[in-house]
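Asks: here's a sequence, model it:
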Amino acid sequence: MQNLQKYLASEFEMKSLGDLKYFLGIEVARSKHGIFLSQRKYTLDLLAETGMLDCKPIDIPSEQNHKLGLYPDQVPTDKERYQRLVGKLIYLSHTRPDIAYAMSVVSQFMHSRSEDHMGVLMCILRYLKVTPGKGLMFCKYGHTDVEGYTDADWAGSVINKHSTSRYFTFVGGNLVTWRSKKQKVVSRSSAEAEYRGMTQGVCELLWLRRLLRNFGFGPQKPMDLYCDNKAAIAIAHNPVQHDRTKHMEVNRHFVKEKLDAKIISFPFISSEYQLVDVLTKAVSTTVFLNSLDKLGLRYIFAPT
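Replies: Reported below is the predicted structural model:
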């Protein structure tokens, strides 16, 4: 590190500010337990700006079984305010995967927003009021295993019946990446939707594997990608071309190639333990809170 600092100082004027504590709204705290990332000040400033500091808090960021979509009788809302608020909440989700699903929903209506869509944004702000300093905890678990969880909601979009793929990836037991992405085509079965999501999860794990090896270390055994759909796992293992998988032949061969090379493995996981559900749909308060604890989200500012 000292040699790097000397080299950079020879190229341009710079100085060392010591350990990172605050950068672009992200706060960094260190202790014997690990490294904690949060955006507490950013969240409080956002609540103050929107006049929600004194709002009534709620336990989850979105309602279960919501049917948010585009309807002919919807009442439009202020475009500039809606888009600005969505943008700020998207930046907040860098350390708050707990609001990632709700943000993936409201960000689909940036150009056709309504009072109902704005109401969901207000629900997210009311949720943030509960724990503005919640963030990600990175601990040392004594290993560098890479694993992921993948899931998809079949025909979840009320607008065009497209499915949405979601995944979480962990390195050394710590959550490092997550994503929620709508699939480009309509899936004709839940197995197909899950398989397309599995392909995206494989790509993410391969990228992490390459990145870690560039740093001088990487996974020495197959990376586990947990899936709760037995049909999708069976398609990944079966080399026989079935009629129902011909239309996704490229994805099937890509996944099978990595499976045969023992780079990836696909253990089955019960839906009860599927962490990605918090990115796939609005779940109950109990499931939501249990999943956040397993994902490594903590609230270190809570009174003891």
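Asks: from here on, just use CA atoms for contacts and neighbour counts.
Replies: OK.
Asks: so who does residue 279 touch?
Replies: Contacts for residue 279 were tallied using C-alpha atoms under 8 Å, 6 or more residues apart in numbering; they are 98, 100, 101, 166, 167, 180.
Asks: contacts for the one helix or strand residue 207 maps to?
Replies: Residue 207 belongs to helix 190-214 when assigned by DSSP states H and E. Around helix 190-214, the neighbours that count as contacts under C-alpha under 8 Å, 6+ apart are 146-154, 163-167, 169, 183, 187, 218-219, 223, 225, 227, 229, 231-233, 245, 251, 254-255, 264.
Asks: just the buried subset of those residues, written out for ChimeraX, thanks.
Replies: Selection of buried members from the contacts of helix 190-214 for ChimeraX, criterion 16 or more other C-alpha atoms under 10 Å:
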select :146,147,148,149,150,151,152,153,154,163,164,165,166,167,169,183,187,218,219,223,225,227,229,232,233,245,251,255,264
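Asks: among the contacts of helix 190-214, which are located in helices?
Replies: Counting by DSSP state H, the contacts of helix 190-214 place 231, 232, 233, 251, 254, 255 in helices.
Asks: let's compare: structure for the following, please.
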Amino acid sequence: MKELGELQYFLGIEVARSKHGIFLSQRKYVLDLLTEIGMLDCKPVDTPIEQNHKLGMYPDQVPTDKERYQRLVGPLIYLSHTRPDIAYDVSMVSQFMHQPSEAHMNGVTRIMRYLKAAPAKGLMFSKHTHINLEGYTDADWAGSITDRRSTFGYFTFVGSNLVTWRSKKQRVVARSSAEAEFRGMAQVLSELLWLRRLLKDLGVKPLKATNLYCDNKAVVEIAHNPNQLADILTKAVSSKVFYDSLDKLGMRDICTNLRGSVSQDKNKT
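Replies: Presented below is the predicted three-dimensional model:
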């Protein structure tokens, strides 16, 4: 092993240090990629994908060069290691690797044009007064035109610095937006628990509980009301929860009701 000084460049990732923190980017990697595919002088765009796009698999789609498509998407997947701004878009175009169309190639081209607009974008890791964990998650229910599966995504932060992110289509079809959100929350919870254990192994303990943020109203309501009627079908609960559930289900003890009615009649006589 040899001491080479402070890390500056590693596997296409550039590392810059300043009084503000550590900055990671892949500027040279982006420019080399644009040069290689002949798009260094392309016209830039301000977003990596069109709003309300309709990317999917269609029976009448016009095919494109499969090998070239895969050669373009591969570097984009690696580039998304420091570019969360293209994570969703790369996730979309990578779904059509085995049967790409001209529309899919246009989607890849747009990502390249977006990268041309700001090749030096990257991640800044700054020093903060805490090392608390936070997670943000969202899901696009039945967003896939092809199979109606949902896309979920999440960001996790350690000490207000972004450390992990993901955008991926769910494996099953969700029956509601709440189900899609819950599946996404399960994924990010696993990530947050792993980060907590990793920090513990490093001798670092977060100052407070980990917060997970979700904007789905149904999920928030369920989370704030953990006593569900179906709880008594899945677990042992306290007597209060048990009888409260029976009352909401409309269950009554007819003998008790009859005895109460008889007592009232006797009192009247």
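Asks: need the TM-score between these chains.
Replies: The TM-score (TM-score structural alignment, normalised by the length of structure 2) is 0.83; 233 aligned residues with a C-alpha RMSD of 1.6 Å.
Asks: if we can go back for a sec, and the helix holding residue 207 of structure 1, which stretch of structure 2?
Replies: Mapped onto structure 2 using TM-score structural alignment, helix 190-214 of structure 1 spans residues 177-201.
Asks: that's a strand at residue 122 of structure 1, yeah?
Replies: No. Residue 122 of structure 1: not assigned to a strand; according to DSSP: H, G, I helix; E, B strand; the rest coil it is helix.
Asks: residues near it, how many?
Replies: Using other C-alpha atoms under 10 Å, residue 122 of structure 1 has 18 neighbouring residues.
Asks: what sits against the closest residue to residue 156 of structure 2 other than its chain neighbours?
Replies: Among residues not flanking residue 156 of structure 2 along the chain, residue 135 sits closest, at 4.4 Å (C-alpha to C-alpha, 6 or more residues apart in numbering). Taking C-alpha under 8 Å, 6+ apart as the contact definition, residue 135 of structure 2 lies against 154, 155, 156, 157, 188, 192, 210, 211, 212, 213.
Asks: redo those as TSV? Include distance to residue 28 of structure 2.
Replies: Listed next are the contacts of residue 135 of structure 2 as TSV, based on distance: C-alpha to C-alpha, whole Å:
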residue	distance to residue 28 of structure 2
154	27
155	26
156	27
157	26
188	32
192	32
210	36
211	36
212	35
213	35
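Asks: from those, which land in strands?
Replies: 154, 155, 156, 157, 211, 212, 213 (DSSP state E).
Asks: greatest separation within the residues you listed: which pair is it?
Replies: Within those, two members stand farthest from each other by C-alpha to C-alpha: 154 and 211, at 12.9 Å.
Asks: contacting residues around the alignment partner in structure 2 of residue 113 of structure 1?
Replies: In structure 2, the residue paired with residue 113 of structure 1 according to TM-score structural alignment is residue 100. By C-alpha under 8 Å, 6+ apart, the residues touching residue 100 of structure 2 are 63, 64, 65, 66, 69.
Asks: one more pass at 10 Å, please.
Replies: Contacts of residue 100 of structure 2 were listed using C-alpha atoms under 10 Å, 6 or more residues apart in numbering, and they are 56-57, 61-67, 69-70, 93-94.
Asks: swap in residue 29 of structure 2?
Replies: Contacts of residue 29 of structure 2 by C-alpha under 10 Å, 6+ apart are 11, 12, 13, 14, 35, 75, 78, 79, 119, 120.
Asks: if you set the cut-off to 6 Å instead, what comes out?
Replies: residue 12 (C-alpha atoms under 6 Å, 6 or more residues apart in numbering).
Asks: with the one 5 residues further on instead?
Replies: Listed by C-alpha under 6 Å, 6+ apart, the contact partners of residue 34 of structure 2 are residue 40.
Asks: alignment lookup: it to structure 1.
Replies: That one, residue 34 of structure 2, aligns with residue 47 by TM-score structural alignment.
Asks: again with residue 256 of structure 2
Replies: So, by TM-score structural alignment, residue 256 of structure 2 is left unmatched.
Asks: ok, residue 256 of structure 2 to residue 198 of structure 2 distance?
Replies: Residue 256 of structure 2 sits 57 Å away from residue 198 of structure 2, going by C-alpha to C-alpha, to the nearest Å.
Asks: residue in structure 2 matching residue 92 of structure 1?
Replies: So residue 92 of structure 1 corresponds to residue 79, using TM-score structural alignment.
Asks: mind listing what residue 158 of structure 2 touches?
Replies: 131, 132, 133.
Asks: and the spatially closest residue to the first one that is not a sequence neighbour, what does it touch?
Replies: Looking back up the chat, that one is residue 131 of structure 2. Sequence neighbours aside, residue 159 is the residue nearest to residue 131 of structure 2 in space, at 3.8 Å (criterion: C-alpha to C-alpha, 6+ apart). Neighbouring residues of residue 159 of structure 2 by C-alpha under 6 Å, 6+ apart: 130, 131, 132.
Asks: put the buried members of the residues you listed into a ChimeraX selection.
Replies: Per 16+ other C-alpha under 10 Å, the buried members of the contacts of residue 159 of structure 2 correspond to this ChimeraX selection:
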select :131,132
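Asks: roughly how far apart are the residue nearest to the spatial centre of structure 2 and residue 64 of structure 2?
Replies: In structure 2, the residue lying closest to the centroid (C-alpha atoms, centre = their mean) is residue 153, at 1.6 Å. Using C-alpha to C-alpha, residue 153 of structure 2 is found at 29 Å from residue 64 of structure 2.
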